[in-house]
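A predicted structure for the sequence below; I have some questions about it.
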Amino acid sequence: MGEGPLDTPWRRALPDTIETAAAGLSERLRERLRERPRERLREPGGRILLGLCGPPGAGKSTLAAELARILGPDTAIVVPMDGFHLATEIIRGTPLAERRGAIDTFDPGSYLSLLRRLRARDEDVVYAPSFRRGLEEPIAASIAIPRSVPVVITEGNYLLADVPAWRAIRGELDSVWYLEVPASVRLPRLIGRHVEFGRGEADAAAFARGSDQSNADLIESTREDADLIVVLRG
């Protein structure tokens, strides 16, 4: 693990949008970068690994992308946990196919191995998988993380889960920030995303209120372990 959390637990931000949240949160990251000597940031372990956690539809991917945009490509890169979805070929014909997105439909061991490689920082470039919406498949080696980049932002649902493999993942992260969004905002956003990527309206609503909500309940139960809770009104 790195040099300690980027924030004291239970400090809250109350911005109106993800964009205004990103502006303030990116400054927290810049402060941490300024605190570490440039030489320290080049060493193994000097890299900052930040996790963004929250239920489906909370805006994790959007906030991660906005933070990386503000900080710039030489400073920050996003590595999504979704790249470690089990492939369709693995879950086809099993009960997991109906619960895709649940905690047991990911490969935490491979995710942990990647985070440890990023923490070690002894390779010129590490390649990470992404997840292609629409295709609904992980794409191997599709994100390049050069050794020179000091901040890696990883976002996903289960970064705070109290399960051995996921506790080990949490141990590789300097801090985990939890995104909290009202259900009145999150659910329509989530349903819209499912429709955008091919589900019918009724199927999308049933999945969001069924399997997705079961996952959200588990994720929300982990919020007390976050280093910072970011409360977004919309």
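Great, that's in hand.

use CA for all of it now, contacts and neighbours both
Noted.

buried set for the helix or strand hosting residue 141?
Per DSSP states H and E, residue 141 falls inside strand 137-146. Under the neighbour-count criterion of 16 or more other C-alpha atoms under 10 Å, strand 137-146 has 137-139, 143, 145-146 buried.

helices or strands next to it in the packing?
On a contact count with 3 or more C-alpha pairs under 8 Å, 6 or more residues apart in numbering; DSSP states H and E, strand 137-146 meets strand 125-132.

Spatially nearest residue to residue 111, not counting backbone neighbours?
Using C-alpha to C-alpha, 6 or more residues apart in numbering and skipping residues adjacent in sequence, the residue nearest residue 111 is residue 84, 6.4 Å away.

Let me fix that, I meant to ask about residue 21.
Nearest in space to residue 21, with sequence neighbours left out and distances taken as C-alpha to C-alpha, 6+ apart, is residue 15 at 5.5 Å.

What number of residues are in the vicinity of that neighbour?
Using other C-alpha atoms under 10 Å, the number of residues around residue 15 comes to 17.

Equivalent analysis for the one 10 residues further on, please.
Residue 25 is surrounded by 17 other residues when neighbours are defined as other C-alpha under 10 Å.

what's the following helix or strand after the one helix or strand residue 216 maps to?
Counting by DSSP H and E, the element that carries residue 216 is helix 211-220. Remark: after helix 211-220, the chain's next helix or strand is strand 228-231, criterion DSSP H and E.

so which strand or helix has the spatially most central residue of the chain?
For the chain, residue 155 is the residue whose C-alpha lies nearest the centre (C-alpha atoms, centre = their mean; 0.7 Å). If you go by DSSP H and E, residue 155 is part of strand 151-156.

got the contact list for the helix ranked longest in the chain?
As assigned by DSSP state H, the longest helix anywhere in the chain is helix 18-35. Outside of helix 18-35, the residues within contact range by C-alpha atoms under 8 Å, 6 or more residues apart in numbering are 6, 13-15, 41, 59, 62-63, 66-67, 70-71, 230, 232, 234.

Structure two is appended below for comparative analysis:
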Amino acid sequence: MSTTAELVARARRLAVPGRRAVLGIVGAPGSGKSTLALAVAEELGPDLAACVGMDGFHLSNAVLAAHGTQHRKGAIDTFDDAGYAALVARLADARPGDPPVYAPVFRREIEEPVAAGVEVPADVPLVVTEGNYLLAPSGAWPAARARMAEVWYVDVPDDVRLARLEARHRAFGKSTEEARRWARGSDQVNAELIAGTRGAADLVVRLPTA
């Protein structure tokens, strides 16, 4: 079991002023990876860390509809993996004095990505990026992983993860039945794929869930 303080201390060792490191945090939907990434970045503060999510590379609803994949939104093939890898390379290469890098964000209230939603100044030494597929062996995901100093896998019990997912889906407008069906259907298929990448992580993180 890890504490947030221990993880922040480990991340702090990557945040060397004058250099740039990218820390990846991966996990299945509902694992708490986004919460952990934000907590680490906030504890380090804006002079040392910025947070960039993989979810900004969701394909738009219009593109998903054109591909006939809107019902599988969140699956590995519904992201622009090459775009994400290119962004991670830009983030990893940035040095003090360079222009800032602007990254997209995903807005759950509209279920769409929004371009240039977060600014990453070049003098921030650590970028924390989080998402589902950072350790996936296919497509452009390995190119993104290659530019990360470390990748942590967030591991939580399935019952906790599913309860969180259902609550999230309800919070964003799905009925109780729709939330359950989505969490135990499409989300679960994705979770099983992501769980298969756990062994490639530099650190497996287990946090208290109570």
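Ah, there it is. What you see is a predicted model, and the numbers here were worked out from it, not measured in a lab.

Give me the TM-score for this pair.
Aligned and superposed, the two chains score 0.95 in TM-score terms (TM-score structural alignment, normalised by the length of the second structure); 207 aligned residues with a C-alpha RMSD of 1.2 Å.

The buried residues of strand 137-146 of the first structure: which two are farthest apart?
137 and 146 (24.2 Å; C-alpha to C-alpha).

In the first structure, which residues correspond to the helix or strand containing residue 144 of the second structure?
Element membership of residue 144 of the second structure, judged by DSSP H and E, is helix 141-146. Aligned using TM-score structural alignment, helix 141-146 of the second structure spans residues 166-171 in the first structure.

Report the buried residues of the matching stretch.
166, 168-171.

Quick check: that stretch compared with the second structure, mean distance?
After superposition onto the second structure, stretch 166-171 of the first structure sits on average 0.8 Å from its aligned residues (mean C-alpha distance after the TM-score superposition for the first structure).

what do you get for stretch 186-194 of the first structure?
Mean deviation for stretch 186-194 of the first structure: 0.4 Å (mean C-alpha distance after the TM-score superposition for the first structure).

secondary structure class for the equivalent of residue 57 of the first structure over in the second structure?
Taking TM-score structural alignment, the alignment pairs residue 57 of the first structure with residue 30 from the second structure. Three-state call for residue 30 of the second structure (DSSP: H, G, I helix; E, B strand; the rest coil): coil.

From residue 167 of the first structure, how far out is the equivalent of residue 43 of the second structure over in the first structure?
Aligned counterpart of residue 43 of the second structure in the first structure: residue 70 (TM-score structural alignment). Using C-alpha to C-alpha, to the nearest Å, we find residue 70 of the first structure at a distance of 30 Å from residue 167 of the first structure.

Same question for residue 177 of the first structure.
Distance from residue 177 of the first structure to residue 167 of the first structure, counting by C-alpha to C-alpha: 15 Å.

rewinding a little: mean distance between the helix holding residue 216 of the first structure and the second structure after superposition?
Mean for helix 211-220 of the first structure is 0.2 Å (mean C-alpha distance after the TM-score superposition for the first structure).

Residue 9 of the second structure matches what in the first structure?
Checking TM-score structural alignment: residue 9 of the second structure goes with residue 27.

What about its match, how many residues nearby?
With other C-alpha under 10 Å as criterion, residue 27 of the first structure counts 14.

ditto for residue 197 of the first structure
By other C-alpha under 10 Å, 13 other residues sit near residue 197 of the first structure.

corresponding residue for it in the second structure?
Using TM-score structural alignment, the equivalent of residue 197 of the first structure in the second structure is residue 172.

Its match contacts residue 111, correct?
No: applying C-alpha atoms under 8 Å as the test, residue 172 of the second structure and residue 111 come out as separate, 9.2 Å apart.

Reduced to three states, what does residue 63 of the second structure come out as?
helix.

aligned partner of it in the first structure?
Residue 63 of the second structure maps onto residue 90 in the first structure when the alignment is built from TM-score structural alignment.

Which residue of the first structure sits opposite residue 194 of the second structure in the alignment?
Per TM-score structural alignment, residue 194 of the second structure is aligned with residue 219.

Can you get me a residue count around its match?
So residue 219 of the first structure, with other C-alpha under 10 Å, has 21 neighbours.

mind checking how far it is from residue 95 of the first structure?
21 Å.

what about the match of residue 43 of the second structure, how many neighbours?
Here the count is done by other C-alpha under 10 Å, and residue 70 of the first structure has 15 residues near it.

OK, contacts around residue 68 of the first structure?
Applying C-alpha under 8 Å, 6+ apart to residue 68 of the first structure gives the contacts 75-78, 153.

brain fart, residue 141 of the first structure
By C-alpha under 8 Å, 6+ apart, the contact list for residue 141 of the first structure reads 127-130.

ok, now with 7 Å
127-129 (C-alpha atoms under 7 Å, 6 or more residues apart in numbering).

could those residues be laid out in a markdown table, adding distance to residue 107 of the first structure and neighbour count?
Shown next, in a markdown table, are the contacts of residue 141 of the first structure (distance: C-alpha to C-alpha, whole Å; neighbours: other C-alpha atoms under 10 Å):
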| residue | distance to residue 107 of the first structure | neighbour count |
| --- | --- | --- |
| 127 | 16 | 16 |
| 128 | 13 | 22 |
| 129 | 12 | 21 |
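
Alright, that wraps it up for me.
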